[in-house]
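1. based on what follows, work out the 3D shape:
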Amino acid sequence: MTEFPPLKNDLILRAALGKKTERAPVWFMRQAGRYLPEFRKEREKHDFFTLCRTPKLATLITLQPIDRYDLLDAAIIFSDILVIPQALGLEVEMLSGKGPHFPNPLKVPQDIDTRLRKHVNVYEELKYVFEAITMTRKALNGRVPLIGFIGAPWTLMAYMIEGGGSNNLSKAKTWLFSYPEESKRLLQKITDIGIEFLIGQIKSGAQMVQVFESWGGELSPYDFNIFSLPYITQIAEKVKTQLKQENIEPVPMVIFCKGSWYALESLSNIGYDTISLDWTIDPAYAKAITKGRVTLQGNMDPNVLHGTHEEIRSTVRRMLENFGTGEKYIVNLGHGITPTTDPENVKVFLETVHKVGLELNNNIIN
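-> So this is what the prediction gives:
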């Protein structure tokens, strides 16, 4: 294992594992990205996936929000969930203003065998992510922990079939309801790669990892239990088991299933340390369902950051009052930060998290 500088701020790691904290730690999904002018300058010079595939550039971009604000309690490696479909052999483009695009998505189950790689050497195909993580971890010099991530199998499968974003996922769902066994075979293939990919990220220096089931809420509760839950459960179980077998210290694992409010109880029992919440879940409901079994993360609507400073401050205060600030809570948004967000509003958010978090915690102590 690589030697890294000692960690100076372990707040988020303690919170993710349910330990007491001086205040609630904070980070953003998509905190390194399009809302920052310094990122847009790099994007003008390089294709999106060139940024992902070039460790030096990925490190630079990962550090941009950390350098700008100095109020974040974690960095998340600059990458994309769709690097797994790329490793499987599919072409993925990132179109300006439109998002991800697969020029030739999967169309029929036979494509699993004829168009996807039968064996993926994760350490070769995704070597650039591992290198970026190691490089970034060193460059952080212990300032904050580094988060790695993957897309969950159902979300990746949906992208691979839809060819990009979709309003109803009709093509991907056609597979589920017309070819359920073939769909499960594809989900398992993605799961196996995801497990190995996460373990590789941890070995490379990731100190916490998150699984993004961004399209979980597009499934009914019944279908979620068939086509999502078994695979994200495997990821948590197998990553932790293999790390233990190799005598590698485990890291906190976070699950984010956007829109899957109905699955909260199940999600709190499958091996993840933290559940990230979208903005449609009431804090009191989340706490009642999870019963303190896990740390909660989130859940402010990202669009609040388009509001007034007064509204941002009042929303942050309400969120911290509802979730608590000294134990089992990590401040975040209910989804990724949007590209049109004003960086100054992000600063107001972060300053308020620090100020109110300390204030509320001191009130509890006193």
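2. from here on, contacts and neighbour counts on C-alpha atoms
-> Fine.
3. what segments of the stretch 201-350 of the chain are strands?
-> Assigned by DSSP state E, counting those that start in this stretch, the strands in the stretch 201-350 of the chain fall at 208-213, 253-257, 274-276, 295-297, 329-330.
4. of those strands, flag the one that's most buried.
-> Greatest average neighbour count among those goes to strand 329-330 (a mean of 30), per mean count of other CA atoms under 10 Å.
5. need the residues that contact that strand.
-> Applying CA atoms under 8 Å, 6 or more residues apart in numbering, the external contacts of strand 329-330 come out as 12, 15-16, 18, 24-27, 295-298, 323.
6. what's the most distant pair in those residues?
-> Farthest-apart pair in these is 18 and 27; separation 16.7 Å (CA to CA).
7. returning to that earlier point: which one of the contacts of strand 329-330 sits closest to residue 281?
-> Nearest to residue 281 out of these is residue 298 (CA to CA; 9.7 Å).
8. what's the neighbour count on the residue nearest to that closest one when sequence neighbours are not counted?
-> Excluding the flanking residues, the one nearest residue 298 by CA to CA, 6 or more residues apart in numbering is residue 332, at 4.1 Å. Residue neighbour count, defined by other CA atoms under 10 Å, stands at 25 for residue 332.
9. to compare against the first, here's the next sequence to fold:
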Amino acid sequence: MAKKINDVIIRAYRGEETEYTPVWFMRQAGRSQKEYRELKKKHSLFEITHQPEMCAYVTRLPVEHYDVDAAILYKDIMSPLPAIGVDVEIKSGIGPVISNPIRTKEDAERLGTINPGEDVPYVLDTIRLLTEEQLEVPLIGFGGAPFTLASYMIEGGPSKNYSKTKAMMYRDPETWFLLMDKLADMTITYIQAQVEAGAKAIQIFDSWVGSLNVSDYRIFIKPVMTRIFNELGNEGVPLILFGFGASHLLMEFNDLPVDVIGLDWRTSIEEAREMGVTKVLQGNLDPAILLADWDTIETRTKAILDSSMKDGHHVFNLGHGVTPDIEPATLKRLTELIHSYTKR
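-> Okay, here's the model as predicted:
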């Protein structure tokens, strides 16, 4: 029998009044936790995610250590790609490296489809283990957005300028839209399976879409994102969209059928509202501030909370992920500050 869940974050995502501002941290699972570092001495990311008991352990650690209001499944946006025929390896210090990049229409046509129950059963088993037996807060599932996934698949790995990706987009739109459609199909199916297994909210990471201007976003990206969120809207869970360095795209995000928009630290809550953003906001403390003295951390955090409490529709998070050099004790203290300062 499933445990009773503290659903404050789900209510906040739906724009409802809550008794305090809920909080979780992107990349809270792992990174700076010593228990995780011990595991990583023996196991790769993919090895951990393929073992449900171990993966569930890593996922729930930050909930137990920091008292955050949600867990986020420990995995990578690359996790579903091998199922459709992408040879990807997560290399330490580099990131995802793909040995069979997509460069032609034939490459895109060769991509298969995902059957989550057969291709990634360990992901679904981890979700069930967490939501049916272990967690007392909601589990957030996630996936990568087509542009961000495509940027790795076309470049062959991380990129600073996405030149190959943009070249395909501009030079060969037929192949581009074929790839977008295949990745959308994969994302929809993959996320639907996560929700069916027990995920209570979904975040779509479009980490690198900020490299596009507004006009190109509208032409090459927005239609596929609209389709994804329209389909996922039928699942009945809050949908969150996060893009890094994408302040100029916030009103485009606001047009999409999402419930929540994640902000990085470049745009304040007030600025987003002044632009006309009406969705619930998530964010947006710069992770680097957590390496400063506590007085600075407290001052910066309270400034975000003061502005968000005026607004009333906010979930606290970082403007990007936890970095390995952030002390776990700082994250625990930060959670305590957020909860106590916003208690109503």
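10. and the TM-score between these chains?
-> The TM-score (TM-score structural alignment, normalised by the length of the second structure) is 0.96; 344 aligned residues with a CA RMSD of 1.6 Å.
11. that older thread, ok, which of the strands of the stretch 201-350 of the first structure comes nearest residue 98 of the first structure?
-> When the strands of the stretch 201-350 of the first structure are compared by CA to CA, strand 208-213 sits nearest residue 98 of the first structure, at 20.0 Å.
12. so can I have TSV of the strands of the stretch 201-350 of the first structure showing distance to residue 233 of the first structure?
-> Formatted as TSV, the strands of the stretch 201-350 of the first structure follow (distance: least, CA to CA, whole Å):
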stretch	distance to residue 233 of the first structure
strand 208-213	11
strand 253-257	10
strand 274-276	13
strand 295-297	17
strand 329-330	22
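13. minimum distance to residue 180 of the first structure: which of the ones you listed has it?
-> For residue 180 of the first structure, the closest of these is strand 208-213, at 19.1 Å, according to CA to CA.
14. equivalent range in the second structure for that closest one?
-> Aligned using TM-score structural alignment, strand 208-213 of the first structure spans residues 201-206 in the second structure.
15. ok now that stretch, how far from the chain's centre?
-> Mean C-alpha position of stretch 201-206 of the second structure versus that of the full chain (CA atoms, centre = their mean, to the nearest Å) differs by 4 Å.
16. repeat for stretch 25-41 of the first structure
-> The answer for stretch 25-41 of the first structure is 14 Å, by CA atoms, centre = their mean.
17. can you measure across that stretch, start residue to end residue?
-> 29 Å (CA to CA, to the nearest Å).
18. with stretch 164-174 of the first structure instead?
-> End-to-end distance of stretch 164-174 of the first structure: 16 Å, with CA to CA as the criterion.
19. what stretch of the second structure does that stretch fall on?
-> Aligned using TM-score structural alignment, stretch 164-174 of the first structure spans residues 157-167 in the second structure.
20. same deal with stretch 224-233 of the first structure?
-> Counting by TM-score structural alignment, stretch 224-233 of the first structure sits on residues 217-226 of the second structure.
21. and that stretch, what's buried?
-> Buried residues in stretch 217-226 of the second structure, counted by 16 or more other CA atoms under 10 Å: 217, 220, 221, 222, 224, 225, 226.
22. between those residues, which is closest to residue 32 of the second structure?
-> For these, the closest approach to residue 32 of the second structure (CA to CA) belongs to residue 225, at 32.5 Å.
23. give the helix, strand or coil label for residue 186 of the second structure.
-> What DSSP: H, G, I helix; E, B strand; the rest coil gives for residue 186 of the second structure is helix.
24. aligned partner of residue 240 of the second structure in the first structure?
-> Matched by TM-score structural alignment, residue 240 of the second structure corresponds to residue 254 in the first structure.
25. how close does that match sit to residue 295 of the first structure?
-> Separation of residue 254 of the first structure from residue 295 of the first structure (CA to CA): 9 Å.
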